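Peer 1: Sequence and predicted structure below; questions after.
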Amino acid sequence: MQKEEAIIIGAGPCGLAAAIELQRIGLNPLTIEKRNIVYSISQYPTYMQFFSTPDRLEIGDIPFTTASEKPSRLEALHYYRVAAQRHQIRVQAYETIKSIEREDDGFVVKGENRFGEPRSYFARYVIIATGYFDNPNVLGIPGEELDKVSHFFRESHPYVGMHVAIIGGSNSAIDAALELERVGAKVTVIYRGESYSSSIKPWVRPGFEKKVSQGLIQMRFSYTVTAIGNNDITIQGPEGVELIPNDFVLALTGFHPDRNFLTQTGVTMEAEGYPTFNETTMETNVPGIYLAGVVASRHEANEIFIESGRYHGNKIADHIMSKRD
């Protein structure tokens, strides 16, 4: 069994930031990632731009310079890759952690690589920085299992000329609608809210509202999708039940933490469904197990959370240092 002082599960921006902070107190943590470094960002829409300015996404005292005011997905991938390399973070990619069990003065961490071969570690501290991206909020309606339904949007080209329904009213939904309209898709945005979300990027909303007023994008407030068929969807709202033509559905309804994995480690869940942790130290109700990044965001699970989640490593390092003292 491989012995480590600390293991970080997840090599997203906040997991990498935590690794750097642990290095600064003399630890050399092993970061285990079930896919590639900053996987969630690699899955963002191809031409996405962040809401945040680059300085608010920096980690490890490495400047994040960009060609424009808002960094792109490609620039972010390059930045975090370089940050990991410069700080010589030990990243073990394509390995999935299956369980964390208390043993003596630490934890036995078990997983497997992409070939199904078992891996086993012992660590005194475990930092869970797994994010939400693998756990979309499902609709729980008939037809959601169809191939035409996706909880992710990458790029608009595959949808040229298609009837596309977007479920949700967040930034991701608005950005997707604009990209799709530009390539000639027939877009309907279905949002259960009564008006536009206050979180929409202020420089994006006017252009989106103009497209709606021109009839180029259909916006259906206070509506929900109740069923998905091969060639149509059923929606329900203030004007009753409607059947509208549809080729593809993008259910951009957000994400949630892997509750089963967390509860199996002994981490309790609050009434709202979010894990229990101390906001000052980031330690969970299980001493020695910490949270970092979007898994500790409680309500908002998007790229903006990197701004504050990158500092979780500072809190964790300070707490571990106090224990060692």
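Peer 2: Nice, thanks for sending it over. Just so it is clear, the model here is predicted, and its values are computed rather than measured. Residues are numbered from 1 along each chain as shown.
Peer 1: C-alpha from now on. contacts and neighbour counts both.
Peer 2: Noted.
Peer 1: what's near enough to touch residue 8?
Peer 2: Residue 8 sits next to 15, 18, 19, 29, 30, 31, 32, 126, 127, 128, 129 when contact means CA atoms under 8 Å, 6 or more residues apart in numbering.
Peer 1: neighbours of the third one, just the number please.
Peer 2: Residue 19 has 31 neighbouring residues, counting by other CA atoms under 10 Å.
Peer 1: Mind checking which of the contacts of residue 8 are in strands?
Peer 2: 30, 31, 32, 126, 127, 128 (DSSP state E).
Peer 1: Can you add distance to residue 152 and give these back as JSON lines?
Peer 2: JSON lines is the format used below for the ones in strands among the contacts of residue 8 (distance: CA to CA, whole Å):
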{"residue": "30", "distance to residue 152": "30"}
{"residue": "31", "distance to residue 152": "26"}
{"residue": "32", "distance to residue 152": "24"}
{"residue": "126", "distance to residue 152": "30"}
{"residue": "127", "distance to residue 152": "27"}
{"residue": "128", "distance to residue 152": "23"}
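Peer 1: Return the residues in contact with the most centrally placed residue in the chain.
Peer 2: In the chain, the centroid-proximal residue (CA atoms, centre = their mean) is residue 133; its distance is 4.0 Å. For residue 133, the contacting residues are 40, 255, 256, by CA under 8 Å, 6+ apart.
Peer 1: ok, the closest residue to residue 171 other than its chain neighbours - contacts?
Peer 2: Among residues not flanking residue 171 along the chain, residue 200 sits closest, at 5.2 Å (CA to CA, 6 or more residues apart in numbering). Contact analysis of residue 200 by CA under 8 Å, 6+ apart lists 170, 171, 174.
Peer 1: Same list, the residues you listed, but as CSV with secondary structure please.
Peer 2: Listed next are these as CSV, based on DSSP: H, G, I helix; E, B strand; the rest coil:
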residue, secondary structure
170, coil
171, helix
174, helix
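Peer 1: what about residue 145, how many neighbours?
Peer 2: With other CA under 10 Å as criterion, residue 145 counts 12.
Peer 1: Is it in a helix, a strand, or coil?
Peer 2: Per three-state DSSP, residue 145 ends up coil.
Peer 1: Can you give me the distance of it to residue 133?
Peer 2: Distance, residue 145 to residue 133, using CA to CA, to the nearest Å: 18 Å.
Peer 1: And here is the other one:
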Amino acid sequence: MEVLDILIIGGGPIGLNCALEAQKNNLSYLIIEKGTIVNSLYNYPLYMRFFSTAEKLEIAEIPFISTAPKPGRQEALEYYQGITRHKNLNIHLYEKVIKISKTNGLFEIESSKSTYYSRNVVIATGFYDIPNMMNIPGENLPKVKHYYSEPYPYAKQKIVVVGSSNSAVDAALETYRKGAEVTMIIRHSEISKSVKYWVKPDIENRIAEGNIKAHFNSELIEIKEHSIVFKDENGNINEIENDFVLAMTGYLPDFDFLRNSGIELQGDCLNPVYNTETMETNIKNLYLAGVVCGGKDTRLWFIENSRIHADMIIKNILKMKYF
């Protein structure tokens, strides 16, 4: 029976970074990823640009060369997948981890294809897989999309965009510029302050001139086949014609998987319990890395500020191994 030093769940940038640190320190490791390399980035909108500059997305001190001040999705895919090829990282793709259990200090990891054994496990699964549902009638209709990739399918259509974050603003602007009639339903009183600074004036100006309609302090309450129903800031119920709903309401980590792995979750945000100096959870030798650490507060961690997790984890594993 082969026993790995580290099994890493998730082949995103932070999972890759953990593997690179393990490789550098001659630790045996395996990444298991349920999709392709950096699967979440692959599923981002086709023309998305990062808020961070290229150097802040780098891992393992490998230069990220970008032709633009803010790299886009395709450049990031080339960078991270290129590293995986060049460094010959040990990664299994299109394989989903189903269960983690621990007996006598050894982890058994059951996947959709096999069973593995490891002394340490790192969960770096991100949060992009589970949409934050609105839980309203009609949300399961085919016209409702929780993921947005490109604007072309929505040309000449009546679009409702739910939300005011970066993804919602990008969807609203791009579909508007391809000829969609765009209405935004926004729970808050203004466009989110976290929206990219070079994009925020654009959406605010389009709203001010009336080319994109926006209902602030409003809530979508029902989706019908050819219309949507929402409550406005005055409490009035309104119904408007609609072809598609782009529900850009955010995404969540797989909390059931974390719980079933034995990780304690605390507070309203379901924050996972972990040591902030080592990233070790309440389960000895089980670590968290990347944005999954933030629970429901998915804006707390991102590539730029969670790259350090890999170094913290590997240092602690080496300390436990040799001392």
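Peer 2: Arrived safely, thanks for sending. These figures come from a predicted structure and were not determined experimentally.
Peer 1: Now the TM-score, please.
Peer 2: Aligned and superposed, the two chains score 0.96 in TM-score terms (TM-score structural alignment, normalised by the length of the second structure); 320 aligned residues with a CA RMSD of 1.4 Å.
Peer 1: hang on, the earlier thing: quick one: what's aligned to the residue nearest to the centre of the first structure in the second structure?
Peer 2: Mapped onto the second structure by TM-score structural alignment, residue 133 of the first structure lines up with residue 128.
Peer 1: Pretty sure its match sits in a strand.
Peer 2: No - assigned with three-state DSSP, residue 128 of the second structure falls outside any strand and is coil.
Peer 1: And for residue 11 of the first structure, the neighbour number?
Peer 2: Neighbours of residue 11 of the first structure under the rule other CA under 10 Å: 32.
Peer 1: That one in helix, strand or coil?
Peer 2: Applying three-state DSSP: residue 11 of the first structure is coil.
Peer 1: Go ahead and confirm it touches residue 33.
Peer 2: Yes - the pair formed by residue 11 of the first structure and residue 33 meets the contact definition of CA atoms under 8 Å, at 5.4 Å.
Peer 1: and for the two, which residues touch both?
Peer 2: Going by CA under 8 Å, 6+ apart, residues that sit against residue 11 of the first structure and also against residue 33 are residue 91.
Peer 1: Report the buried members of the contacts of residue 8 of the first structure.
Peer 2: 15, 18, 19, 29, 30, 31, 32, 126, 127, 128, 129 (16 or more other CA atoms under 10 Å).
Peer 1: Contact partners for residue 301 of the first structure?
Peer 2: 132, 254, 255, 256, 294, 295.
Peer 1: count of neighbours near the aligned residue in the first structure for residue 231 of the second structure?
Peer 2: Here residue 231 of the second structure is matched to residue 236 in the first structure, going by TM-score structural alignment. Using other CA under 10 Å, residue 236 of the first structure has 18 neighbouring residues.
Peer 1: Which strand or helix spans the nearest residue to residue 18 of the first structure once chain neighbours are set aside?
Peer 2: Distances taken as CA to CA, 6+ apart put residue 313 closest to residue 18 of the first structure, at 3.8 Å, once the chain neighbours are dropped. In the assignment (DSSP states H and E), residue 313 of the first structure maps to helix 312-324.
Peer 1: Show me the helices in the stretch 1-150 of the second structure, by range?
Peer 2: In the stretch 1-150 of the second structure, the helices defined using DSSP state H, counting those that start in this stretch lie at 13-24, 39-42, 73-86.
Peer 1: export those helices to TSV and tack on distance to residue 201 of the second structure?
Peer 2: Formatted as TSV, the helices of the stretch 1-150 of the second structure follow (distance: least, CA to CA, whole Å):
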stretch	distance to residue 201 of the second structure
helix 13-24	30
helix 39-42	26
helix 73-86	22
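Peer 1: Just give the number of residues close to the corresponding residue of the second structure for residue 311 of the first structure.
Peer 2: Superposed on the second structure with TM-score structural alignment, residue 311 of the first structure falls opposite residue 308. Counted with other CA under 10 Å, the neighbours of residue 308 of the second structure add up to 17.
Peer 1: Check residue 98 of the first structure too.
Peer 2: Residue 98 of the first structure: 14 surrounding residues under other CA under 10 Å.
Peer 1: Likewise for residue 38 of the second structure?
Peer 2: Residue 38 of the second structure: 21 surrounding residues under other CA under 10 Å.
Peer 1: Show the contacting residues for it.
Peer 2: Going by CA under 8 Å, 6+ apart, the list of residues near residue 38 of the second structure reads 11, 12, 13, 77, 80, 81.
Peer 1: One more: residue 5 of the first structure?
Peer 2: Going by CA under 8 Å, 6+ apart, the list of residues near residue 5 of the first structure reads 27, 28, 29, 123, 124, 125.
Peer 1: give me the element the spatially closest residue to residue 239 of the second structure that is not a sequence neighbour is part of.
Peer 2: Excluding the flanking residues, the one nearest residue 239 of the second structure by CA to CA, 6+ apart is residue 229, at 4.4 Å. Using DSSP H and E, the secondary-structure element containing residue 229 of the second structure is strand 227-231.
Peer 1: quick one: that strand to the first structure mean distance?
Peer 2: Strand 227-231 of the second structure, aligned to the first structure and superposed, deviates on average by 0.6 Å (mean CA distance after the TM-score superposition for the first structure).
Peer 1: Show me what that strand is packed against.
Peer 2: Using 3 or more CA pairs under 8 Å, 6 or more residues apart in numbering; DSSP states H and E, the elements in contact with strand 227-231 of the second structure are strand 219-223, strand 237-241.
Peer 1: Now do stretch 264-271 of the first structure: which range of the second structure does it align onto?
Peer 2: So stretch 264-271 of the first structure sits over residues 260-267 in the second structure, by TM-score structural alignment.
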